[in-house]
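Novice: Predicted model, plus sequence, below.
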Amino acid sequence: MARITKYVPIISSTLAGQTLLDRLLPDYSIERPVECTFLYQGCNDTYAVRTANGPSYVLRVYRHGWRTFPDISYEIDALLHLVRKGVSVSRPIPATDGRIIRELPTLEGNRYAVLFTYAAGQELSFKNHEPRHLGRALGTLHHSMDDFYSPHRRAMIDWDHLIDIPLKRLEPLFTHRRKDWMYVRRLSERLRHEIDGLVLRDQGFCHGDVHEWNVHISNSKAITFFDFDLCGIGWRAYDLATLRWSARWAARETKVWGTFLKGYRERRALPPADLRAVPLFIGIRHVWLMGHHAGETQYRGQAIFRDLHIDRHLTFLRGCEKDYLRRRTGARR
């Protein structure tokens, strides 16, 4: 029997918060950090940084291979542009040598790290007028990014990102459910065809993941955006759809969407074709999410994509088809 005499390769490590506290955080001109707590693991690892007497911070350690240096540089450029425009975001903090993106040697390869200010406030509950405040803030964000430019390359939020790559990831997980696989593929193409038939006028920088877990609201109703990891150039209607998708998934679409849209239109016009595309993008967003989860199985295990989860995803997609696609088809007859 062969013996393992060298380290077994790994695909993802979790860095010790104490090591980051001792070796990385002293390189920043902030109040003395006293605690670095592992907070959350998604595509990246997030740590909460507490200082002795000052503000808190968030340290993001990007997963090896998830983002390139130019990818992250683009994200940083976007955040600094928004800061200059007066939009409230979780701001990147440079180290004492001026570098914002730090490179850390780990067992699987080098990983990048960025320290951010903590977003003031708390998660949205969507009570009272909170969706309207969020709509206004997103309208302001889109307007502020109309003149944004970065010399760094970043993947577009296009059909390759939203449909083609997700479907390639999904197909191997549907080998035992070919009928359901054909349904997902056909529905994706129908939604793409419907949107391609619209002339969408508003394209530009998108946050890419607008929902209640990526924004905070203060007591004065000020909105602060964070987690721009999925940002890029795309259809602004898709950015709006990510919020509406989240509200539908939480069974509060009716309560949230109208108020949110009213707030958005107070800050930015939304062309009729773009508005018609928003509900279609909800299904597209969900196909993307399914593909994203399929890609995550190598990190989190096949258990995140069991038949129970597939059933729930299909129920959501069929609801979108019924509410948004069949109504449109019937309206054209």
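Specialist: Structure's in. What do you need? Numbers count the residues shown, from 1 in each chain.
Novice: contacts, neighbours, all on C-alpha from now
Specialist: Will do.
Novice: what ranges do the helices span in the stretch 101-250 of the chain?
Specialist: Using DSSP state H, counting those that start in this stretch, the helices of the stretch 101-250 of the chain run over 130-144, 159, 165-170, 178-196, 236-249.
Novice: Of all those helices, which one is nearest residue 263?
Specialist: Across those, residue 263 has its closest neighbour in helix 130-144 (4.3 Å, C-alpha to C-alpha).
Novice: In TSV: the helices of the stretch 101-250 of the chain, plus mean neighbour count and distance to residue 7.
Specialist: Listed next are the helices of the stretch 101-250 of the chain as TSV, based on neighbours: other C-alpha atoms under 10 Å; distance: least, C-alpha to C-alpha, whole Å:
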stretch	mean neighbour count	distance to residue 7
helix 130-144	22	47
helix 159	14	40
helix 165-170	18	29
helix 178-196	16	39
helix 236-249	24	42
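Novice: And here is the other one:
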Amino acid sequence: MLCAPSSPDNPLVGAVVSHSVLHPDFIAAEVARRYDLPAPVDAFLLYRGMNDVYLIKDGSGTQFALRSWRKTWRDVDSVGYELSFLDFLREKGFPASVAVPQKDGCLWFKTAAPEGDRALALYDWAPGCKFGDCLSEDTAHRIGALFAEMHLLGSQWIGADHKYTTDQAKEYSVWMPALIDFVYDRPDDLRDYPIIAERMAERFDKLAAEGMPMGVCHRDFHPSNVHVNEDGLITLLDFDALGEDFLMQDVKNYTWGNLFYGFSPAYSEAFEAGYASVRPFTAAEIENQELFLMAKAFRLVSGMADSSRSVGRGTLRFRGLDWLGDYIKTRAQALELL
């Protein structure tokens, strides 16, 4: 017999699902039902990854982006933090891709999926192209200035009495078991990464106690998460990692992304100069630049290891582990973290 039938000794067992894909027809029907858009509404899956993103077109030809959060990335109720902040930015006239209200005024909804409830939200379509496809030092300077303005607005939104913690800055500690499994056949990584994680956490707590500036941060800003149109209009997007962190970490995330893409350092230098023109860096932030650059690389590899159960190991497993490991460890040694 080529297949085993169900029996008391061989029952059919429901599969455990880590990440399902919602059909575009379902997405289109939900958008048409929930949002005040002219018919017909069409949906196309753009990409499946950390979260799933769909292109939505209504009957007038207007485009939107719909995000379906991966169950293991964002709890269905925690997305309210991001969408509330984006709505505040909209009220302040800040150029960010923000959520479109539904007919009932809600900024997001949720749906049942095999792995559990998932959150979904419709966003304005960011005009233009990724900054990485239209590089300009002048534009990089303006992006940096806007990014600093976003940080200042974040302080307004969350309130002067808010007490920041380093929990999200040290999120890589939660991902360490997955990282250890990810690099199972790399003995040097198995030895070094836990040491780096522990010492970096201690360093972050020390910096926070000493008053290193913290705030509401994008936490994944890089040249692909900002669009520029033909008229030079800048739009920041993809805030799905939003949280509280060191402000300098947010800045260096962009600088590191510029390096990772292989762009000229001139663009990251212009970005940082633009940022400092609005919110000057403190002496402590300047002194710890290398720490935050190294931390970005460490967060990336540990975060991808944790996400590999849903998106697969190919993203970094077969591309960049040697480069990332050398980048992290060289700087960790210089910073006396290894």
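Specialist: Noted; the coordinates are in hand. Only a predicted model underlies this, so the values are computations on that prediction, with no experimental measurement involved.
Novice: Serialize the helices of the stretch 101-250 of the first structure to CSV and add fields for distance to residue 284 of the first structure.
Specialist: Formatted as CSV, those follow (distance: least, C-alpha to C-alpha, whole Å):
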stretch, distance to residue 284 of the first structure
helix 130-144, 20
helix 159, 9
helix 165-170, 10
helix 178-196, 7
helix 236-249, 9
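Novice: Of all the ones you listed, which one is nearest residue 106 of the first structure?
Specialist: helix 165-170 (27.0 Å).
Novice: Give me the neighbour count for whichever residue in the second structure pairs up with residue 68 of the first structure.
Specialist: For residue 68 of the first structure, the aligned residue in the second structure is residue 75 (criterion: TM-score structural alignment). Neighbour count for residue 75 of the second structure, taken as other C-alpha atoms under 10 Å: 15.
Novice: same thing with the one 10 residues further on?
Specialist: By the criterion of other C-alpha under 10 Å, residue 85 of the second structure has 19 neighbours.
Novice: Who are the contact partners of it?
Specialist: Contact partners of residue 85 of the second structure, counting by C-alpha atoms under 8 Å, 6 or more residues apart in numbering, are 154, 157.
Novice: just checking, what residue in the first structure corresponds to it?
Specialist: Under TM-score structural alignment, residue 85 of the second structure pairs with residue 78 in the first structure.
Novice: helix or strand for that match, which one?
Specialist: Element membership for residue 78 of the first structure (DSSP states H and E) is helix 69-85.
Novice: Just give me how far that helix sits from the chain centre.
Specialist: 15 Å (C-alpha atoms, centre = their mean, to the nearest Å).
Novice: can you tell me the mean distance of that helix from the second structure after alignment?
Specialist: On superposition with the second structure, the mean distance recorded for helix 69-85 of the first structure (mean C-alpha distance after the TM-score superposition for the first structure) is 1.2 Å.
Novice: any idea which helix or strand comes after that helix?
Specialist: Counting by DSSP H and E, the next helix or strand C-terminal to helix 69-85 of the first structure is strand 92-93.
Novice: That next one maps to which residues in the second structure?
Specialist: Using TM-score structural alignment, strand 92-93 of the first structure corresponds to residues 99-100 of the second structure.
Novice: how distant is that stretch from the center of its chain?
Specialist: Between the centre of stretch 99-100 of the second structure and the centre of its host chain there is 18 Å, according to C-alpha atoms, centre = their mean.
Novice: And the contacts of stretch 189-203 of the second structure?
Specialist: With C-alpha under 8 Å, 6+ apart, stretch 189-203 of the second structure has contacts from 170, 172-173, 176, 180, 183-184, 295, 325, 329, 332, 337-338.
Novice: what's the answer for stretch 196-208 of the first structure, then?
Specialist: 142, 145-146, 148, 157, 228, 230-239, 242, 270-271, 273-274, 277.
Novice: Distance across that stretch, terminal residue to terminal residue?
Specialist: Stretch 196-208 of the first structure has an end-to-end distance of 19 Å (C-alpha to C-alpha, to the nearest Å).
Novice: May I see the buried residues of it?
Specialist: 200, 202, 204-208 (16 or more other C-alpha atoms under 10 Å).
Novice: And stretch 104-118 of the first structure, by the same measure?
Specialist: The neighbour-count check on stretch 104-118 of the first structure (16+ other C-alpha under 10 Å) flags 104, 111-118 as buried.
Novice: Quick check: the longest helix belonging to the first structure compared with the second structure, mean distance?
Specialist: Secondary structure of the first structure per DSSP state H: the longest helix is helix 272-300. Taken against the second structure, helix 272-300 of the first structure registers an average deviation of 1.4 Å after superposition, with mean C-alpha distance after the TM-score superposition for the first structure.
Novice: same for that helix, what does it pack against?
Specialist: Applying 3 or more C-alpha pairs under 8 Å, 6 or more residues apart in numbering; DSSP states H and E, one finds that helix 272-300 of the first structure contacts helix 165-170, helix 178-196, helix 236-249, helix 307-320.
Novice: between the ones you listed, which one is nearest to residue 3 of the first structure?
Specialist: Using C-alpha to C-alpha, those put helix 165-170 closest to residue 3 of the first structure, at 33.8 Å.
Novice: so the closest one aligns onto which residues of the second structure?
Specialist: With TM-score structural alignment as the criterion, helix 165-170 of the first structure aligns to 174-179.
Novice: Over to stretch 201-217 of the first structure?
Specialist: Counting by TM-score structural alignment, stretch 201-217 of the first structure corresponds to residues 212-228.
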